[in-house]
Structures are given as C-alpha cells and as structure tokens.
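Colleague: Have a look at this fold, sequence not included:
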C-alpha cells in the first residue's frame, strides 16, 4: 500500500510536469500550480517550502490581477503561519484575505478567513474577541451547508464560551459538534466499507472469470487432439504436461488471490470492530450527556425555586410600602426609589419563572391545563397591559380581532406568556413613534382550520438567516443589536416550545429594515358559543395619573443639554448606561458634585464626549450599539478626548475581563454591585489628581510632559504642543487660532484640552511658556532683561514685567539678581 508521503511526492511530480508544460503558455495555470504545490507541502508539514511556494503563487496572482487567487493564497498562508505559531503574520495574511474576499463577494473565502481569525484569537488567549468572527461565519456555513466549516464553527464557539466561563453555551455548541462529527464519521465509514466490499466482489468475480477462460481453452485443445489422429497422442501427452503446469500455475494464482481476499476480510472485520467500539463510545457519551442534561435541569429547578421565595418576600414588602406611601412632596423621591426596586424585583421574578418553565419543558413536567374557549378576551387583556408603555413612547398599539369565533384548546396561563413575550419583543425593537399591531383571524390550510395570531412591528426587522435561530435557546441576534437592550435569549425559545405543546406553529416573516411579523397558528376547535362582536380597537394613551407602567426603552432617552450656563464650576460628568434605573441611581448619586450628561449607549456617549469634552466619564460595559470597551478605546485613541479619565462599570468580575478593561485604557474598573461611596471617592481622586498636575505645571519652571500627564497619548500630545510653542516663542504675533491650526484642533477643542491637562487656556498657555523660558534665560544670565523679553515674544517691557511679577512674585531684574532660580 502506498504511504501518504509517496502519494504526495507523486502528486508533486504531476504538478511540476503541468508547470513545465504550461510555461510561457498559460500564466494563470502556472500560478495555480504553484499554489497547489504550496498546499501539498503544507500537507507534508513542510511549512518552510509551503510558505515559499504560496508567496510565489501570490506574486503571480497579483501580477495577473486575480483577486480570487490572492484570497486563496492569503488564507493558506495564514493557516501555515498559525501552525508555526507566528500569529501576527497569520492575522495579517488572513485579514488581507477577508478584505479581498468581501470586496469580491467570494463567500467560501470569507468563511475561511472568519474562522481562521476566530481560531487565531482562541490560540492567543483572546476568546472574548473570537465571538464576532465565529458568529459572522455561522450563518454563512449553515447557508452553504459546509460540513467542515460547521465543525470548525461549533468547535470554536464551544471553546470560546468555555474559556469565557459561559458553560451553558459551551455545552450547547459542543453537543452540536459531537452530533455533526458523528454523522460525518458514520458517513465516511459507510462509504469505506461499501468500497471494500465492492473491491472484494470485483476481485472475486475476476478470479472466477479467469478460471473459466482457462478451462474453456483446455477443452478446446482436447477436441482438436481427438480429431488429429495418431499424431494427437504425442500432442495429448504434451498437453497433459502443459495442463498440469497450467493447473499448478492456476492454483498458485487462486492461492494468491485467496490470500488477498482473506486480507480484505480481515480489514473489513477490523473496521467493523472499530465501528462497534465507536458505537459503544458514542452510546457512553450520549448517556453522560443525558445525565449532565438531567443534572442541569435539576439545578435550574432547585435554584429558581430557591430564588422565588426571597423574591416573593421582597416584592410583597415593596408593594405594601408603595400602597402605604402617600402621594405628597415629602415621599415622592422615596416612592420613586421603591418603585425602581419593585420594578426590578418583578423583572427578576419574571426571568426566574421563564427559567423554571424551560426546566419543566426539558424534563417533560410542564403539563397544560387545557380549556376550549374563544381567545379574544385573553388577547385584549394582554394587549391592554402594554397601553401605558405605548403611550409613554408614543407608539400606536392596535388590536384587530375577527368577529368570528377564535376557539382554541389552550392553557390560558401559558398562552398569556406567549402573547406577553411576543409583545415585549416587539416593544424592545420598535422605535418611539412606531406602530405595533396584533391581529387574530381564522384560516384554512390543507383542509384544516387554524386560528392565526400575528404581531407586527415597525422595528429594524430580522435577517432571513436568523429567522430560525432566534427561537434557539440563549441565542441573541447581531443584526439589530444596536437598536435594543441586550436580552437573555430565553423568551422566544420558551414561546416556541409552548406553541408546539399546543400542536401549533410559529414563524417569522421579516426583512431587514421592514419590521418583523411573528405568525402563530393554533388548531381551531369548534365551540358551542360564538362571539359575533367585532373586536377591533386602538388602545388609548394612558393618563398621567396611572400608578404603574413599564419602563421606557433606554435607547430612546432624551438627552438634556449640559448645565454649562451660569457660574457653575462643578466638573462635567458624562454618564453612559443603558439601564434606566441604574442610570437614574448614578445620576442622583453624582449630581451634588458634578454637572451630569447622560447617554443610553456607547455611540451616543462618544458623540457627547467629543462635543462637550467632560471632565470624567463613567460607563457600563455591556450596552447596545457600542459597548463600554469600544467607547473607552475610541476615547483614548482620539487626541481630542484621550485625556478624559474613564471609569468602567460592569457585572463581569473575572480577572481576564478586568485586565481587558484596564488594557483598553480605563483608569478605574468597578464591578457591579459596587459601593456608592467607593465610586464617589475614586471619581473625586481622579479629578483631584488632575488639579494637582495643573498646580505643578503652573508652579514649576522646568517641567516635562511625563510629569503632568497620566497616559502616554497625553504625554505625546503635550510634548508636541510645547514644541510648537517653543518654535514660535520669538513670534509676538503667534495667536491661539494659529496655535490650534498647527496642532490640528479647533480653537475650542485646543482650549478645552489644555484646560484639562494644564489648567490654563490656549492663550494663557503660550504666555506661561514664554515666561518660563524667560525665567530660565534670566537664571542663566544670557542677556539683559529687555533682550530676553523681546526674545520670548513680548513687545512691551512694562507688560512683560507685570506678567512676570504675577507669575513669579518678583520683577525680572530682582529674579536675575538671585543666585539661583526657584524650582
């Protein structure tokens, strides 16, 4: 049997033959052959030759302007560099391939690049960054039905979730990988066994044909011998000898072929044994997975039950306090605080109830208490619960129900959960001023009657490739993440399973940018009663006196202008937090000390930071549109905002997350729940540190940028502006406007930046630099007072003396007379 290395050498021989034959005739073929040679060396694990030939092929594709060839070469180079653990080179090659494949619309190339980038991040300990690549690649491999691609995605996501501590999702994707791997393994082995059996049958038939041909030739010789007479006796003798020899040779051939067949049978038995062992292993793994799943279900059930008891006590106590509090000015603030606690306790109880329902569904213990009845009253009742939220956000909420009976065999409590989840999902995605419509009508499909309930919204819609994925447990789509709060990925999964328990179906009809429609169909059951009243209404906007209402979406927070007017000298704080209640708590905590700007997401917060240059930013990590890490990164790389102290708040308390936040440039990192006093102290310390640096800059004559800056970006910026002023010290006409032009910032941006870093405005900064240089020259006695004044850009000696005295407490002549200058 030929070894793999011999096969590779044989393939290389044919490739080189093709390369020589196409020389000077087909340049594209030569480039492709070189790329294939590189791949063969890659398979032979000869990485040096693989890189050499892939680079040669890439150069030829570049000269021929063949982008698809460049994509293939760059992806192969990235894979080879990864094997050599040269991850920087690997990422450069794969990023280049991804950019070219995207421009070309070459989906297989895009998939290969995305998966390679995700794997590189796993190999370099950046699991949290790998999700964006695997999640982008998942719908693509699913659409193309790439088995190997799906295996890579599932394995990558399982590893990434495990490394980040999300073991529920890690288990989910590991299970998918095992299932797909088994199906691929079984398919390959089935084909291999069939091939071996076919080869065995073919060889067996060939041996029988050869033996039959030999016997036929011998019989013909005998017939000729009989007709030949006496002379045939000699021939017969010769034939007898020949036949004996032929028989011996045939026996040897049959013996050899019998050995081959025996070897084939042995191989078949070995493979069968391997398959049996594999089946035993798979059975054991399946049993272990089932036991793990049952343990997980028991854990969720026990934990949710344990949570419900204290939550019930908390909600009951808060509800009682709300009812006992009088509505007057003295208690209005306390009522607001208690309402926040009550609302969030209710939300936590709702999430726990959903988890409990899921555990019951998994264990088969969620029993439906069915009743056959018209569901129109139920629909009207659930929709009315959302009227307050609709009015608050100016959303037109309407319900249109058929006048015919909509009789369904259903569990009212479970069906109410379905409609509530669908409406909550619609409100989450629909912008202020949008529209949500609930409709219910009878339909006929394939001779069967159904009641069809639809929920339409005018949100951003759902991409077609995500239409089925949104019903998977813990799945959260990427396409519309900018337009909503992050969720748990539990609600729609629970909806689908409850609908299927009712023998119904649910689907999504949606296109990106055109809103989403959820369509639920439940079997129609004839009822003795029929409601003939047309149930179509538009719910009124709620009165302002409504006591309780759902919280508004934080993505639609109206941002008030900052308190810059007047003589308010408090520092300006930018607060970026997507949760309404947490943001309100932080605002109330910080307002006595700071003027507060508010933002509900990172992108809006970045714009406010660039517009107002606050003295401090406090931001959450997990937010829609742009998270806190991205916000911090953009703040710190922008020269206009890099000086702003940044405090990152997050519920992610692991050490790797903390290091990620600090490496991005955050000055402080606090985990939720945090101590309010600690947040106040840390924020005041950051502001105080800035003020101390301002005093030092104003006081010291000889000062280096590194002595009064916190970050390297600020140090570089200050060194650059000081160098610009040094060059223009002798130019008396050098103004703040020219200063800003040379720095590359507007006059106002430069003014705010210098005030934060040094405590002085741009024009004062120029004058202070002139005075400090004059003090150094006076100390060194390099000229007369008038010569030094003119050399540093002062046209008036009296003005120079006045400014010098204000800064150093003495006249220039007295300063020059001192033996040493103050430091």
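Modeller: That came through, no problem. Every value quoted in this text rests on a predicted model; they were computed, and no experiment measured them. Numbers count the residues shown, from 1 in each chain.

Colleague: Could you use CA atoms for every contact and neighbour count after this?
Modeller: Noted.

Colleague: ok, longest helix in the chain?
Modeller: Criterion DSSP state H: the longest helix present in the chain is helix 231-324.

Colleague: and after it, which helix or strand comes next?
Modeller: Next helix or strand after helix 231-324 toward the C-terminus (DSSP states H and E): helix 332-363.

Colleague: for the next helix or strand after that following helix, packing partners?
Modeller: Remark: after helix 332-363, the chain's next helix or strand is strand 371-374, criterion DSSP H and E. Applying 3 or more C-alpha pairs under 8 Å, 6 or more residues apart in numbering; DSSP states H and E, we find strand 371-374 packed against strand 407-410.

Colleague: ok, now with 10 Å
Modeller: strand 407-410, helix 412-429 (3 or more C-alpha pairs under 10 Å, 6 or more residues apart in numbering; DSSP states H and E).

Colleague: Most tightly packed of the ones you listed?
Modeller: Counting by mean count of other C-alpha atoms under 10 Å, strand 407-410 has the highest mean neighbour count of these, with a mean of 22.

Colleague: How far off centre is it?
Modeller: Relative to the chain's own centre, strand 407-410 is displaced by 41 Å; criterion: C-alpha atoms, centre = their mean, to the nearest Å.

Colleague: ok, back up a step: so which of the helices and strands packed on strand 371-374 gets nearest residue 108?
Modeller: Residue 108 lies closest, by C-alpha to C-alpha, to one member of the helices and strands packed on strand 371-374: helix 412-429, at 32.2 Å.

Colleague: A further structure is provided below for comparison with the first:
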C-alpha cells in the first residue's frame, strides 16, 4: 500500500515530468497486482481453513503448463540478472489436476526463488508410473534444516539475518495446502548441500482422466471478429449505478459514461426513487449498502411488474458461492466480483443489452419465436403470455386496442405502454399487430384456410394491406410463406400417404 500511495502522492504534485509520471504509474500497477495477488492468497487460505475451497480437476498437459508458467517469469528473472532454466522430459506428462491450483503452487515457488536466489534457478519435471514431480532448485542462502518444516506454517517468517527479504509468510503454507488437496506433497529437500530444493509431488490420477491421442481439448473459447464485435457507443441505453462508496461510484460512473447514459444512487432506497422517475435499461448494484442493500433492491425490482424486466448486475466483494447463489435467487442476471476489470464489466453490460436486443428482433422477425424462448424472469414471461392470450381472444375484433387491453389487465394505459415498450421496443398497437400477424402465420402453416380468409380471421379487413404488413414483418408475402411450408410438407411425406390424404379429403 505504501508503494501505491507514495507514487500517487508524487503524481499529485505539480510539474511532474512525463517520464517520471509513467515510471510512478508502472510502480502503482505492479504493486496493485501484488496486493491483489496477496488478497487472493489470503482468501484462498481462509477458504481452505473453512473447507470451502472447491477444486476443479481436469486433464492437463503438465509439460505445457510448466512451460507457460516459466515463460511468464523469465523476463523478470532476466531483469534481476538471474538465470532461469527449465528441464523437461522428452515425452508429455498428463495428469488430472486443478490447473489454477498447480499454477499457484509453482508461481509461489518461483516467487520465493526470485527473492532469495543469488544467480541460478532450475525447474525440473519428472514422472514415474503414478506421480509427476516438479523440483525448483535455487542457489543463495541455504535454509537451515531445523526450520525446514516451520517455513510451511502460516505466517512463519525467518530471522532477518537468515532470509533478508520481506514477506507475509502465507505463500508456502497455501502451496502445501493446495498440494494436499491433490493428495500430493510439497516439501524442502534438505539432502542438498548448497541449494534450496522444493519438491512438489502429485498423483497422475490416470484413472480419473481419459486422454484422446494426447490432444488438448479446447473449450469455452470465443473469438470476436469484426462482424460479431458489439457496438461500444450505446448512449441510447441508460444504466443505474448503485454504490455507497463515493470514490467507487464516481470512478465507475465516469468510465461508464464514455459509452452509456448513467444515473447514480448511493443505496437501494435512492435507486428506487430514480427508477420511479427515470427510464432505466440495466442496474449495476453493490450488495453491502446502508438503508437498503443490493439484495433488497433486487427483490423490490423483480417483484414490481413495471420494473421486473430490468436486468441486474451485482458488483461486489462478496464473492463466496453462498452470496452468488443468493444473488441468483433474488433474480440477478450476473455477478461481477471486486476487484474487477472494467473491460469485463463493460462487456458483461454489453452482452446483456445486446442479447435482449437480439431476442426482440427474433420475436419480431421470426413468426414462431415465442416469449418462452426469451431470457426474462418468470413474472414477465407469465404477464406477456397473458397479454398475448388476450389479444388472441380478440383477434376478430378489428377495433380491439390499447384501452380495451389495459381494462382487461386492470392497468393504466401508460403502464401497459411502458411495459411493452421496454420488453419488446414496440408500442402496444404495433405489438397487437405483430401478434395478429404471428397468428396468421400459424394459420397459414396449418394449411386449413385460404389466405383471403385468414386476414379477416386475425382482424385485418383488407387482403392487400394484410399482404403488405406480412411482407414488411417477416420478409415474404403470405403466398410465398404458404408455398414454403407446402413444399416442406411435400418433401417429407411419402407418395402413398399423400394419395391416401387425397382420398380421405374426397370422401369427406
């Protein structure tokens, strides 16, 4: 914190040369990373103590993993005039492990070597029938044999004369705990005379994995090209940011305003007042707040028919699994953990808004895309299906409109207008017309009625106007739509069955 605060104070001074400012900022960035890393270790340590750290075992190429870890450290070692050597087997080594946990163990050992080694560090990978072993060998002050076990205890630190660098004393303890969760071991081999040698041994667990020609299976990889990348200037959308920490509120809102229109509130109660007076497309809320917390705010929003369609993102330091489950129970659409990447938060917002937009377009342009296929909460889904049933019950009434529908629903005209507009981006009149056209598409697909009759069945009294509306909505005329479905049916129905149908129709 001192190494973050010090450069910040220096930057605040006037007439700082640009080169020096960049140097200060790089110091801040590096020490912020270090602070986040330390915080992560403390949280992992706490989870292990509470038996709440879950491991995700998967088939991992240990050879490739080790190469990647060492490559990330090489530049830093070179800058510190220290040599880092990696010795691997000729064959690949595969094992069932938690990839992130093994990365943390090896990274801790390399961080220690970086701090305490004099010149040379060597990383070796070996395996036998049942285990793989990673050794990290470094020169420098030899750790006395009598303290070789204590160094793995939480918060243990050696005397300054023995180990000259500062530390917290949690890294090796965490690393050993992660090794134990793999049913493996992490120890200091004291048989070496001059070097410090840390030995990690982990079962291959061949029975728990299946290898397919030693190929790495890639999963959950998404590449955004120019065609699929999302629009980043979306000032037409309004976000509500709810955060009681004023500095955090100011920082996040300023960044969001680069792309969106932003309203702010310092607790849930203030947020409710904003929602009553302003149109909001998405809410980003902290959880721990005075007056009304994030859970209570989310519950209020999702239980209010006029607000329940608004997506909620929780932005919070409460990152344990119980808090995430609670957030989903209250109806939140996403959960972003502090400390967070602003880029990730922005992409999460864009993803939710763009998914909503694509669903609206699909509902409008695809005749058989239903409300049930849209990502909306249960209350909104039930309400909109009720609205559609009411429209369908009044299809033949060409005078059926917004007032009549609002009366049946016991809602004000303005509330109904706002609800349909926010969910489908349509006026109630346009929505009624869309449902008429969707029902017409169903009748055409059934093949029981003539198109000239269908337009009257859905409350449109002009066949030419009906054809024009249908073409504009679905991109083809009713006749072309009918031909498409008739050809589709003929393609899958055998000749003898079609003849039977003709006979049956003639008999009727």
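Modeller: Noted; the coordinates are in hand. Because the structure is a prediction, the values reported are computed rather than measured.

Colleague: and the longest helix of the first structure with helix 332-363, angle?
Modeller: Taking axes from the mean of the first three to the mean of the last three C-alpha atoms, to 10 degrees, one finds helix 231-324 of the first structure and helix 332-363 inclined to each other by 150 degrees.

Colleague: ok so, going back, next, format the helices and strands packed on strand 371-374 of the first structure as TSV and append distance to residue 610 of the first structure.
Modeller: Shown next, in TSV, are these (distance: least, C-alpha to C-alpha, whole Å):
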stretch	distance to residue 610 of the first structure
strand 407-410	55
helix 412-429	28
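
Colleague: quick one: contacts for the closest residue to residue 307 of the first structure other than its chain neighbours?
Modeller: Nearest in space to residue 307 of the first structure, with sequence neighbours left out and distances taken as C-alpha to C-alpha, 6 or more residues apart in numbering, is residue 352 at 7.5 Å. By C-alpha atoms under 10 Å, 6 or more residues apart in numbering, the contact list for residue 352 of the first structure reads 300, 301, 303, 304, 305, 307, 308, 311, 346, 358.

Colleague: cool, residue 359 of the second structure as well?
Modeller: Neighbour list for residue 359 of the second structure: 365, 369, 370, 371, 373, 374, 375, 423, 424 [criterion: C-alpha under 10 Å, 6+ apart].

Colleague: Equivalent analysis for residue 821 of the first structure, please.
Modeller: Neighbouring residues of residue 821 of the first structure by C-alpha under 10 Å, 6+ apart: 701, 775, 776, 778, 779, 780, 808, 815.

Colleague: again, only using 6 Å
Modeller: Residue 821 of the first structure is in contact with residue 779, counting by C-alpha atoms under 6 Å, 6 or more residues apart in numbering.

Colleague: any idea how far residue 806 of the first structure is from it?
Modeller: Counting by C-alpha to C-alpha, to the nearest Å, the gap from residue 821 of the first structure to residue 806 of the first structure is 16 Å.

Colleague: cool, residue 586 of the first structure as well?
Modeller: 42 Å.

Colleague: Neighbour count for the two, which is higher?
Modeller: residue 586 (17 against 11; other C-alpha atoms under 10 Å).

Colleague: The more buried one -> the second structure?
Modeller: Using TM-score structural alignment, the equivalent of residue 586 of the first structure in the second structure is residue 252.

Colleague: what's the answer for residue 443 of the first structure, then?
Modeller: Aligned by TM-score structural alignment, residue 443 of the first structure pairs with nothing in the second structure.

Colleague: Just give me the neighbour total for residue 503 of the second structure.
Modeller: Residue 503 of the second structure: 11 neighbours (other C-alpha under 10 Å).

Colleague: hmm, I was thinking of residue 6 of the second structure
Modeller: Neighbour count for residue 6 of the second structure, taken as other C-alpha under 10 Å: 13.

Colleague: Show me how far stretch 650-661 of the first structure is from its chain's centre.
Modeller: The answer for stretch 650-661 of the first structure is 17 Å, by C-alpha atoms, centre = their mean.

Colleague: Which residue in the second structure aligns with residue 665 of the first structure?
Modeller: Under the alignment (TM-score structural alignment), residue 665 of the first structure pairs with residue 331 in the second structure.

Colleague: ok, the aligned partner of residue 447 of the second structure in the first structure to residue 73 of the first structure distance?
Modeller: Aligned by TM-score structural alignment, residue 447 of the second structure pairs with residue 781 of the first structure. According to C-alpha to C-alpha, residue 781 of the first structure and residue 73 of the first structure sit 68 Å apart.

Colleague: Please identify which of these two sits among more neighbours.
Modeller: When neighbours are counted by other C-alpha under 10 Å, residue 73 comes out ahead of the other of residue 781 of the first structure and residue 73, with 30 against 13.

Colleague: follow-up on the earlier one: what sits closest to the match of residue 447 of the second structure if chain neighbours are left out?
Modeller: Leaving out its chain neighbours, the residue that sits closest to residue 781 of the first structure by C-alpha to C-alpha, 6+ apart is residue 816, at 6.9 Å.

Colleague: Please consider this matter closed, and thank you.
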